[in-house]
Structure formats: C-alpha cells, structure tokens
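> predicted model and sequence below, questions to follow.
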Amino acid sequence: MMQLELEDFIHYIQIERGLSSNTLEAYRRDLKKYIKFLNTKALIDQWDDIERTSITNFLYDMKDNGASDATIARTLSSIRLFHRFLLQDHVLATDPSIHIETPSKKRSLPKVLSSEDVEQLLKIEANDPLSIRNKAMIETLYATGLRVSELIQLTVSDLHLMMGFVRCFGKGAKERIVPLGDLAKESIEHYLEDGRPYLIKGKAIDQIFVNHHGRALSRQGFWKILKTVAKDKQIEKNLTPHMLRHSFATHLLENGADLRAVQEMLGHADISTTQIYTHVSKKRLKDIYSKHHPRA
C-alpha cells in the first residue's frame, strides 16, 4: 500500500517540478529505505500510524549505520516533501515531519586541479578516433564547466561552433548557453570530422559523444575514460568529472571573472552555491603565498 503512494509522489514531482531521472531516482531510493524501516523496524503499515518519533528513530538508525550528516539532511528533506504531498492528497491528517531539526551539513571546500595539472591532463595525442574523442570531451568539460550528465546528453544540434557556444539542459530541464573556448572548439571540430564518423559508422544518433560501439556514452563510461587518461598523464589526485567543473569555476574567478557570470555558466539557481568557489580561490592564494613568499 505504501509503495503505491510512493510511486504517485514520484509521478507528481516529475510532472510538477520537471526533475531529472537521476534526481527522481534519488528520491525513490531515500523513501524506499524510509518505508522499509517503517514496515520492518517500526512495524507500521498505515500512514496515520506514523509519529514524529517514527521519523527520528529512522534518522538515528541511518546515523548508526554510518550515514553522513549531509545524507541524513537530504533524506529528511525527501521525507518532508513526501509528507507534504500525502497531506495535500488527504492521505495524512497531520504532518509528523514538521519541527524535526535538520542536521547541520559540514560544507567542505571542493577539490580542484591546478592549471598545470589541467595542462598536463589535456596533452592527449589525438591520433585515432577514440583519443580524438577523449581530448574533445575533456577539453569541453573544462572549457564549459558542464556536469558530466549534461556533457553526455549534448546533441549535434546543441553545438553552435560558428558562434562559439553550446546549449545544454541542466537540473529541472533548465536551458542555458555556455561559451566555448577556442581550444575546445578546435577539439570538437577535429572530433566531428575525424573521430565521430568512424565511431558511429553511419548509424543515426543524436548524441555528440559516443562509445566504441557508436552508441551514446554513459556516465560510467566517461568516468572510466577520465581515470585512464589521468593515470596515463600521471595525475596523482583522485580525479573525478566534477573536479573539472570545480576547476573551471575556480580558475575563472582567480582570473577575475564576475561571480554572477560564473553562476550563470554553472547553472546554479542560487548564487550562494557559487560563492563556495570564492573561498576555494582565497585558500589557494593563501597556499601559494605561504609556499613562495620568503617571509610567509
């Protein structure tokens, strides 16, 4: 019975909020764990039987099983939204999730690559279809700050190379336009001419970046490619696709870019999300000063 309301909720937020499939799956995963706890440990199978303590006991159970404060806070947010839906749908008479304190999230500074590391990473000898593709993808990711999910969803019609920009669709299917640098533009042109045609072998496919079978590349596929390139270039940091996005934003701010412009390029709804990169920039400047100033 409870699973039925969960699927109704997922359908509701998909229609009302236009959330991505990854976000919807995160809600479903969080709430399945919640419902399983209610059924098996709290022995509750009716929504009206849920009390405030039922929810707090679930959160304590998560903590006991090693969940971070950030994960618990996100799960509580999912539960609150779900309960508001149940209240609105007259499944619940009252909302037991209100007045439950959210754990404070310790916000660590994002890890970034140095400019030298980026230069080293991008020294890819593009001399066959796969290496040409790899260079084009990594150049594009660093040049635009796209999320990896946005990168692999790019279609040929999203490219505007003459004008020097790409169009992408971020969270909530929000469209944004991001400039392309000359080096990324050249790499993409090289890939479209000497890489992609040999990979797709005449197949009709919209996505720009494809795997060796000529099919759309997956997130996991891109992750493996990036790891392989980083290892080959002897980048010792634990490189992730998101680290390139962090590096894009940090390097722009270090070189004088406007915070609002960076916010727009990253597709952040709230500028406070973008402001974390100003802290990264300041910390890096302090580190450079401490390392190189004779009286630091």
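Received, thanks. Numbering: from 1, shown residues only.
> drop to CA atoms for contacts and neighbour counts, all remaining ones
Noted.
> mind listing the helices in the stretch 101-250 of the chain by residue range?
In the stretch 101-250 of the chain, the helices defined using DSSP state H, counting those that start in this stretch lie at 115-121, 129-144, 148-153, 182-194, 196-200, 219-232, 241-254.
> which residues does whichever helix or strand comes after the last one contact?
Proceeding N to C from helix 241-254, the next assigned helix or strand is helix 259-266, under DSSP states H and E. Surrounding helix 259-266, the residues in contact under the criterion CA atoms under 8 Å, 6 or more residues apart in numbering are 144-146, 176-178, 249, 252-253, 269-271, 274-275.
> helix 259-266 to helix 241-254, inter-axis angle?
160 degrees (axes from the mean of the first three to the mean of the last three CA atoms, to 10 degrees).
> in the helix or strand following helix 259-266, which residues are buried?
Remark: after helix 259-266, the chain's next helix or strand is helix 271-274, criterion DSSP H and E. By 16 or more other CA atoms under 10 Å, the buried positions in helix 271-274 come out as Thr274.
> what helices or strands is helix 271-274 leaning on?
helix 259-266 (3 or more CA pairs under 8 Å, 6 or more residues apart in numbering; DSSP states H and E).
> circling back: most neighbours of all the contacts of helix 259-266, which one?
Ala249 (28 neighbours; other CA atoms under 10 Å).
> can you name the two of the contacts of helix 259-266 that are farthest apart?
Farthest pair in the contacts of helix 259-266 (CA to CA) is Ile177 and Gln275. Separation: 20.5 Å.
> give the contact list for the residue sitting nearest the centre point of the chain.
Residue closest to the mean C-alpha point of the chain, counted by CA atoms, centre = their mean, is Arg147 at 5.3 Å. Applying CA under 8 Å, 6+ apart, we find Arg147 in contact with 141, 241-242, 245.
> closest to Val112 out of the contacts of helix 259-266?
Val112 lies nearest to Ala249 out of the contacts of helix 259-266, by CA to CA, at 9.4 Å.
> try this one side by side with the last:
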Amino acid sequence: MEQEIDEYIEYIGRNRGKSDNTIASYKSDLYKLMNYLKAEIKLEEWAQVTETDINSYILYLQSQGCAPSTVARHVVSIKAFFEYCHRNGKISDEPALNIKPPRHEKKIPEVISVDNVVKLLTAPDGDSPKQLRDRAMLELLYATGIKVSELVAIKMDDINLQIGYVNCRTVMHDRIIPFGNEAKQALIRYLKDGRGALVGADDSEYLFTNIRGGAMSRQGFWKIIKAYAGKAGIEEDITPYTLRHSFAAHMISNGADIYAVSELLGHLDVSATQVYSTFSNSRLRDVYTKAHPRG
C-alpha cells in the first residue's frame, strides 16, 4: 500500500503544481489512512477498501478531536488519491466517490475594500526586477482569485498573454482562468524588464522566481504581501487568502453569477461559494434602502 501512495505523491509533485507543504499534507493524510486500515480493519490492499471503511476512518478522525476543517482536508486527500488509483487501473471501484466532508460552520471571509485592493496592488511602485515581479504577482492573484499555492506553481507554459488566461493545474482538475488588462500589462512588463534580471530566471520553468532563480514559496509570498500591506497603510490583517476572498466578494457584489465564480475559484461544490453571497445580500440591502419609498 505504501508503493501506491509514494507513486501518487511523486505524480502530484511532478504534474499537478502543488506546493511542498500541500504535497507533505497529502502524504501525511494518506499514510494515516493506510495505518488505520491496516491496524483496525486488517486490510493489505487498496482494492479491498470500501466506502464503509472510509466512513469509519472519518468517524475515527472526529473521535480524535480533529476539527471539521482538518477532516475536510483529509477527505479531499483521500478522494483525490482513490480517483488517481481508479483512473490508473490500480483499483476497479472508487470507494471515496460519494464521500462528503463533514459540514461545518463557514465563517464570513475577511475581505478588503476595492480602494484598499488598489493601494495594495500599486504598493510595488518601483522599476526593480523584484518590484516588477511583486506587482505582477499581486495583480494576477486578484485578477484570477487563485490560491497562493497555485500562483507560485504557475509555469511559463501555463500563461497565454495574447488571449489573457492562465492554466491553473490542481490535483482534482485543471481550469482555464481569464485575467484582465491590468494584470496583463503587469505581466508583460515583468517578463520584459524584470524576470530575466533575476538570477537564473531565464532557465527556470516557473513564471515567478525568487532572487536565486528558484520557484517562489508560499512563505516567501506571505512576507511580500505583508510588507506591501504595511507600506500601503492598510490596517486590516492581510493574509495570502485576502485577495482571493476579495476577488470573490467583489465579483459577486458586482453581479457575477455565483456558479461562474465557483468555477473560477475551483470549488467542486457551489455550496462552498455560497459564503460570499453575504456580500451580494449587503449590496441588495443598500439598493433597497436607497430606492424603496419606505426603506
């Protein structure tokens, strides 16, 4: 059973654009599942696993005090692994196909105003290669709503500047995401005047590189976005997810279809996107208050 996990981890590391931290989480999740199946259910092959076995493991995680979000992450790892095994003929049935993560209360995401987004995106206002890179990263993150792990994993072949889209590769599925003119211009300037000046960047397959020419890390981008938030004078707590949440909230607030936003975000279920409808409801309340005679 270890062999199948190791082959899968090698596969997602090579082909699916996942960060080292995400890959490590997948590996840890799957080894915990394997150890449970061996110790508690006495299984020795993945082909023996049933939907009941997986549900039993989920109940075990909950009994151990795992938070709903942690259990949900395990479910994502397990579903992706069994989908891979089924697709590659390692198992005849897909036991995790109908498994759903436990429901948990969704907190309203922290978002920032459009004005503060503009302040953040324009904070890298210099002409150095690093600032050109940072401006392009921030613009693309807000233009597409992708995760930071997806942003730093983008390769040169994933970007189409002529049409204006990025191919975002994930474990579950790839998706094509358009971006607008501001992000396009920032990318053009970065590729023309910034990327080649970064050490070894011309030899890297990654779109965004650090000063040593290697791929950017999530931790590296965390420091970047924090620094520019401070420079822009933004008082709210800014995290790498802030621009993703703000992208979704601003899109829906401006009338975007929730199903389209869900697809852009890469949500497998539109219910995961419903949390952003709060911002649409707020906009409707403002419209009602201003327009209704007795509002």
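That came through fine. Keep in mind that this is a model prediction, so the values were computed, not measured.
> please state their TM-score.
Once superposed, the chains reach a TM-score of 0.71 (TM-score structural alignment, normalised by the length of structure 2), with 279 aligned residues with a CA RMSD of 4.4 Å.
> related to what we said a few turns ago, mind putting the contacts of Arg147 of structure 1 into CSV with distance to Arg167 of structure 1 and neighbour count?
Converted to CSV, the contacts of Arg147 of structure 1 look like this (distance: CA to CA, whole Å; neighbours: other CA atoms under 10 Å):
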residue, distance to Arg167 of structure 1, neighbour count
Leu141, 13, 22
Pro241, 19, 20
His242, 19, 18
Arg245, 16, 22
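> nearest to Gly202 of structure 1, out of those: which one, please.
The closest of the contacts of Arg147 of structure 1, once distances to Gly202 of structure 1 are taken by CA to CA, is Leu141, at 26.1 Å.
> just to check, that closest one is in contact with Arg245?
Yes: shown here, Leu141 of structure 1 and Arg245 form a contact pair, counting by CA atoms under 8 Å, at 7.0 Å.
> what comes up buried for the helix or strand where Cys85 of structure 2 lies?
Using DSSP H and E, Cys85 of structure 2 maps to helix 68-87. With burial defined by 16+ other CA under 10 Å, the residues of helix 68-87 of structure 2 counted as buried are 68, 70-72, 74-85.
> same deal with stretch 207-227 of structure 1?
Within stretch 207-227 of structure 1, the residues that count as buried by 16+ other CA under 10 Å are 207-211, 214-219, 222, 225-227.
> can you list contacts of it?
For stretch 207-227 of structure 1, contacts defined as CA under 8 Å, 6+ apart pick out 130, 133-134, 137-138, 148-149, 152-156, 196, 199-201, 203, 205, 239-241.
> what about it, start to end distance?
Length of stretch 207-227 of structure 1, first residue to last, CA to CA, to the nearest Å: 22 Å.
> picking up where we left off before, centre of the chain versus the helix holding Cys85 of structure 2, how much separation?
Centroid displacement of helix 68-87 of structure 2 relative to its chain, using CA atoms, centre = their mean, to the nearest Å, is 16 Å.
> stretch 190-202 of structure 2 too?
For stretch 190-202 of structure 2, the distance to the chain centre is 25 Å (CA atoms, centre = their mean).
> what residues does it touch?
Contacts of stretch 190-202 of structure 2 (CA under 8 Å, 6+ apart): 128-130, 132-133, 136, 208-214.
> and if we set it to 10 Å?
Stretch 190-202 of structure 2 is contacted from outside by 127-137, 184-189, 203-204, 207-215, using CA atoms under 10 Å, 6 or more residues apart in numbering.
> buried residues in it?
Within stretch 190-202 of structure 2, the residues that count as buried by 16+ other CA under 10 Å are 190-191, 193-195, 197-198, 201.
> turn those into CSV, including distance to Ile108 of structure 2.
Listed next are the buried residues of stretch 190-202 of structure 2 as CSV, based on distance: CA to CA, whole Å:
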residue, distance to Ile108 of structure 2
Tyr190, 34
Leu191, 36
Asp193, 40
Gly194, 37
Arg195, 37
Ala197, 41
Leu198, 39
Ala201, 39
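> closest one of these to Glu51 of structure 2?
Ranked by distance to Glu51 of structure 2 (CA to CA), these are led by Ala201 at 46.5 Å.
> Asn210 of structure 2 versus that closest one, what's the distance?
Distance from Ala201 of structure 2 to Asn210 of structure 2, by CA to CA: 8 Å.
> please apply the same query to Asp6 of structure 2.
As judged by CA to CA, Asp6 of structure 2 and Asn210 of structure 2 stand 29 Å apart.
> same thing with Leu59 of structure 2?
Distance of Leu59 of structure 2 to Asn210 of structure 2, given as CA to CA: 42 Å.
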